[in-house]
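Q: The following block contains a protein sequence and its predicted model.
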Amino acid sequence: MDNRYQKLISWVEDIKDRNHCSASALLILKNDEMVVEHYSGSHSNAEGALPITQCSQFNVASARKSYLGLAVAYAVHEGKIKSLDDYAVNYFEEFDKELLGRMTIRHLITHSHGLNEDENGTVYREFNAGQGWAYRGINVLMMTQLIKRLYNQSVPGLLHTRIFSPLGYKETAWQTDENEKLVKVICNPNEEATFTLGHSNDGTESNLHVSAREFAQWGNLHLRKGNIDGEQIVPKEVIEIATQVQSPVYKSEENPLNGAFWYVQGTPSLKSEIGDRVPKGAFQIIGVTGPTLLVIPEYNVVVAKMYNKRYNYEGINGENYLYYLREFSNLVADTFSE
């Protein structure tokens, strides 16, 4: 292995130890070739837990939004959603029309919708659509359910037919049952890790488990604009809808920019998870359990990083987690810009 990658591996391992994770993985693809494949630790913090291998499947938490984002992009490309600027009220009859107001599909996929949900499940408006940015869960559920209505099948079902099966993915699934390939998640370092499973595999829950290899391949599918080994698995236009900036024009330059849920590098902003040294056009998705999938088209690079602990980077030297997310992507950019 090229010595220049050792700094990235050391960074991943340092954060793993400081965050009390039991597992980590780092895969890097450059020009379709795997230049780094690193696994460390075990499936849980229990004594005798299985070691992490290329077959280990991590819960990727909110990184599942990138899979939903591609389904949304399909719906736009195929005319099931006529335009990202269509009003949401035309698609969500179950919601109060005044609550939805002038909110559009674009607002829902770029976290600029302004909706939130209280502990009783009541949906309310935090701010007018397009006038701010806030990371909430209601938009993900809404879009997941919309795709199911539009296609008469779940997001996982749609993606399995169109992508997972043609590409031979065997280690990407919304899991409802325990099995030895699944990596457990640590919520409290002083307590034993647990499986993070769902009650259903319809895509509405945070139970997507992916191996590091297939996570990297998912990123490479987007980098290659849907063309794998000369075959156009996904229309180029679908990938572009998902990974190009779709955010409305904000009054504040602090807000991050999004494609269809992906974070996209435009002009670096204060609240962005992508470092300021990462080239424009790069895109990234992250999750609360520690996964990061970073794609840098300018360098033909895909980086898949995995951990297994909720709320990583909190409390490290008193720094904000955004600092560490940006630092890692900057380290990647520095590695490949040399």
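A: That came through, no problem.
Q: alpha carbons only for contacts and neighbour counts from here, please
A: Noted.
Q: Mind naming the longest helix for this protein?
A: helix 321-337 (DSSP state H).
Q: Please compute how far that helix lies from its chain's middle.
A: The chain centroid and the centroid of helix 321-337 are separated by 17 Å under CA atoms, centre = their mean, to the nearest Å.
Q: At the geometric centre of the protein, which residue do we find?
A: Ala63 (2.3 Å; CA atoms, centre = their mean).
Q: hey, where'd the helices end up in the stretch 101-250 of the chain?
A: Taking DSSP state H, counting those that start in this stretch as the criterion, the stretch 101-250 of the chain carries its helices at 105-109, 138-151, 155-159, 165-167, 212-223, 236-243.
Q: got the contact list for the shortest one?
A: So the one you mean is helix 165-167. Applying CA atoms under 8 Å, 6 or more residues apart in numbering, the contact partners of helix 165-167 are Ile233.
Q: Now do it: distance to the chain's middle.
A: 20 Å.
Q: picking up where we left off before, is it possible to export the helices of the stretch 101-250 of the chain to JSON lines including distance to Lys184 and mean neighbour count?
A: Output for the helices of the stretch 101-250 of the chain, formatted as JSON lines (distance: least, CA to CA, whole Å; neighbours: other CA atoms under 10 Å):
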{"stretch": "helix 105-109", "distance to Lys184": "29", "mean neighbour count": "25"}
{"stretch": "helix 138-151", "distance to Lys184": "24", "mean neighbour count": "18"}
{"stretch": "helix 155-159", "distance to Lys184": "22", "mean neighbour count": "20"}
{"stretch": "helix 165-167", "distance to Lys184": "26", "mean neighbour count": "12"}
{"stretch": "helix 212-223", "distance to Lys184": "15", "mean neighbour count": "25"}
{"stretch": "helix 236-243", "distance to Lys184": "30", "mean neighbour count": "21"}
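Q: Gln131 is nearest to which of those helices?
A: Smallest distance to Gln131 across those (CA to CA): 9.7 Å, for helix 105-109.
Q: Tell me which other helices or strands the closest one touches.
A: helix 138-151 (3 or more CA pairs under 8 Å, 6 or more residues apart in numbering; DSSP states H and E).
Q: name the helices or strands packed onto the helix it packs on?
A: Going by 3+ CA pairs under 8 Å, 6+ apart, helix 138-151 lies up against helix 65-77, helix 105-109, strand 115-117, helix 155-159.
Q: would you turn the ones you listed into CSV with distance to Leu322?
A: Below are the helices and strands packed on helix 138-151 laid out as CSV (distance: least, CA to CA, whole Å):
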stretch, distance to Leu322
helix 65-77, 19
helix 105-109, 21
strand 115-117, 22
helix 155-159, 29
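Q: right, so of those, which gets closest to Val245?
A: Nearest to Val245, of those and by CA to CA, is helix 105-109 at 10.5 Å.
Q: another structure for you, compare them:
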Amino acid sequence: MGLFDDLDRYTNQIKDRISASAAAVCIMKDNKIIHERYSGYHHFHKGARKVDEFSQFNVYSTRVTYVGLAVAIAINDGAIKSIDDPISNYLTNYDNNVLGNTTIRHLVTRTTGLQFQGKSVVRKFEEGTSFEGKKPEVLAAIIKNATGKTVAETINERVFKPLGLTQTEWRTEGKETLVCDINDPNSYPTLRLESNEGSDRNLYITARELALWGNLHLHKGTMQGQQILPRDLFENVTSKMTPNTLPVQLPRLGYFWWIQDKNVANSEIGPDLPEGTYQILGASGCSCTVIPEQKAVVVRMTNSLWTFGGKNGFDYIADIQRFGNIATQALNQHSYATF
């Protein structure tokens, strides 16, 4: 019996439960891939491509960590003064009285209290006092106004090219290696193709390259002995940046990454994962979990939109917590086996 058999078995059970056609698991530890498994097909219809290491999944909200790193780079470069800069300094088309004291920090930790509606903005609650949905498109606009570059241009230039990553793409047209979305078991498969600027829900990635993304963060900007971005930039991105004004039971985030905090009641990270773990999850079931204590990154890919958000009785929070708990147990066994 393999050390990761339980994890693979659970992943396949979830694939079937959510009516996904495709799944993948990729685990890195100590800078090496120690386990990967691919199952299923790009969709359910005749002629579908079998899933393999070249299959690119739409990762949905997992993409926001790329926007988060882009703003961290802008801050490091001085294009944005600090994480506590008011967003009104960079957004000129909205009412400053409504934007008020909202900062970049509030954006990356999902605590702005604002609701953007086209060219207008309304305040739903005071900044830093409650938790909300993600607003990567607002942050992307700030980045472009501050730097003159899109998120995609920044990340391509500063991360993908130095690391030779070629299978992480904001897709505007289809190709053979893209895994389709399954919206429900009886519908036609779809591809989400949007702008190539870097904030839309069209970021397609292989399991290996998403693991490398997590590994870049784990090793604080170093890969293959090369420091491609400053170490302290990654320290900030993956540390708790949530304002202290947020009630203690609500999630703590870095730059969009959920940070493990055992004092927090509402978290998507499994309770067995150690302090310092950080994670991001997307609507299609794709996730990237970084576990510094185990020097490991765990990636899961699936392609169903049928059950996210509690649809059809599926508890996606319980699922990703269970997945993480099984993964960390397997990694502990791996450490004992190689000791």
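A: Sure thing, it's come through. Bear in mind the structure is a predicted one, so any value in this text is a computation, not a measurement.
Q: What would you report as the TM-score here?
A: Overlay of the two chains. TM-score (TM-score structural alignment, normalised by the length of the first structure): 0.94; 333 aligned residues with a CA RMSD of 1.7 Å.
Q: Kindly reformat the helices of the stretch 101-250 of the first structure as TSV containing distance to Val185 of the first structure.
A: Output for the helices of the stretch 101-250 of the first structure, formatted as TSV (distance: least, CA to CA, whole Å):
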stretch	distance to Val185 of the first structure
helix 105-109	27
helix 138-151	22
helix 155-159	22
helix 165-167	27
helix 212-223	15
helix 236-243	29
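Q: of the ones you listed, which approaches Gly69 of the first structure most closely?
A: That would be helix 236-243 among those, by CA to CA, at 5.9 Å.
Q: mean shift of that closest one relative to the second structure?
A: In this overlay with the second structure, the average offset of helix 236-243 of the first structure from its partner residues is 1.1 Å by mean CA distance after the TM-score superposition for the first structure.
Q: In contact with Pro189 of the first structure: list those residues for me.
A: Pro189 of the first structure touches 20-21, counting by CA under 8 Å, 6+ apart.
Q: Trace it over to the second structure, please.
A: Using TM-score structural alignment, the equivalent of Pro189 of the first structure in the second structure is Pro185.
Q: So which residues of the first structure form strands?
A: Remark: strands assigned in the first structure by DSSP state E are 23-30, 33-41, 57-59, 115-117, 123-125, 172-174, 208-211, 227-228, 231-232, 257-258, 263-264, 283-286, 292-296, 301-307.
Q: Go through the ones you listed and pick out the most buried.
A: For those, average neighbour numbers computed from mean count of other CA atoms under 10 Å are highest in strand 57-59, which has a mean of 31.
Q: average distance between it and the second structure?
A: Mean deviation for strand 57-59 of the first structure: 0.5 Å (mean CA distance after the TM-score superposition for the first structure).
Q: by contact count, what packs against that strand?
A: strand 208-211.
Q: and the strand it packs on, what does it pack onto?
A: By 3+ CA pairs under 8 Å, 6+ apart, strand 208-211 of the first structure packs against strand 57-59, strand 172-174.
Q: what range in the second structure matches it?
A: Going by TM-score structural alignment, strand 208-211 of the first structure sits over residues 203-206 in the second structure.
Q: Contacts made by that stretch with the rest, please.
A: 53-60, 63, 167-171, 178.
Q: Could you rerun that using 10 Å?
A: Residues outside stretch 203-206 of the second structure that contact it (CA atoms under 10 Å, 6 or more residues apart in numbering): 24, 26, 52-64, 66, 165-172, 177-179, 192-196, 210-212, 299, 301.
Q: ok, now how distant is the nearest residue to Gly275 of the first structure once chain neighbours are set aside from Tyr311 of the first structure?
A: Distances taken as CA to CA, 6 or more residues apart in numbering place Arg326 nearest to Gly275 of the first structure, at 3.9 Å, with adjacent residues excluded. As judged by CA to CA, to the nearest Å, Arg326 of the first structure and Tyr311 of the first structure stand 16 Å apart.
Q: Check Asp202 of the first structure too.
A: Relative to Tyr311 of the first structure, and taking CA to CA, Asp202 of the first structure is found at 25 Å.
Q: Equivalent analysis for Phe195 of the first structure, please.
A: 16 Å.
Q: sorry, back to before: contacting residues for the residue nearest to the centre of the first structure?
A: Counted by CA under 10 Å, 6+ apart, Ala63 of the first structure has contacts 206, 208, 215, 261-262, 284-293.
Q: how does it look with 7 Å?
A: 285-287 (CA atoms under 7 Å, 6 or more residues apart in numbering).
Q: any idea how far Tyr263 of the first structure is from it?
A: 11 Å.
Q: Give me the common contacts of these two.
A: Ile285.
Q: first to last residue in stretch 290-303 of the first structure, what's the distance?
A: Note: stretch 290-303 of the first structure ends 13 Å apart using CA to CA.
Q: swap in stretch 16-34 of the second structure?
A: 25 Å.
Q: In the first structure, what stretch matches that stretch?
A: Going by TM-score structural alignment: stretch 16-34 of the second structure matches residues 17-35.
Q: Kindly name the residues of the second structure that line up with stretch 330-337 of the first structure.
A: Taking TM-score structural alignment, stretch 330-337 of the first structure hits residues 325-332 over in the second structure.
Q: compared with the first structure, how much does that stretch deviate?
A: Mean for stretch 325-332 of the second structure is 2.1 Å (mean CA distance after the TM-score superposition for the first structure).
Q: Gly219 of the first structure versus Asp2 of the first structure, what's the distance?
A: Counting by CA to CA - Asp2 of the first structure and Gly219 of the first structure are separated by 22 Å.
Q: now Tyr5 of the first structure
A: With CA to CA as the criterion, Tyr5 of the first structure and Gly219 of the first structure are 19 Å apart.
Q: returning to what we had before: mind giving me CSV with the helices and strands packed on strand 208-211 of the first structure and columns for distance to Asp276 of the first structure?
A: Below are those laid out as CSV (distance: least, CA to CA, whole Å):
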stretch, distance to Asp276 of the first structure
strand 57-59, 28
strand 172-174, 31
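Q: Of those strands, give the one that comes closest to Glu240 of the first structure.
A: Short answer: strand 172-174, nearest of these by CA to CA, at 22.5 Å.
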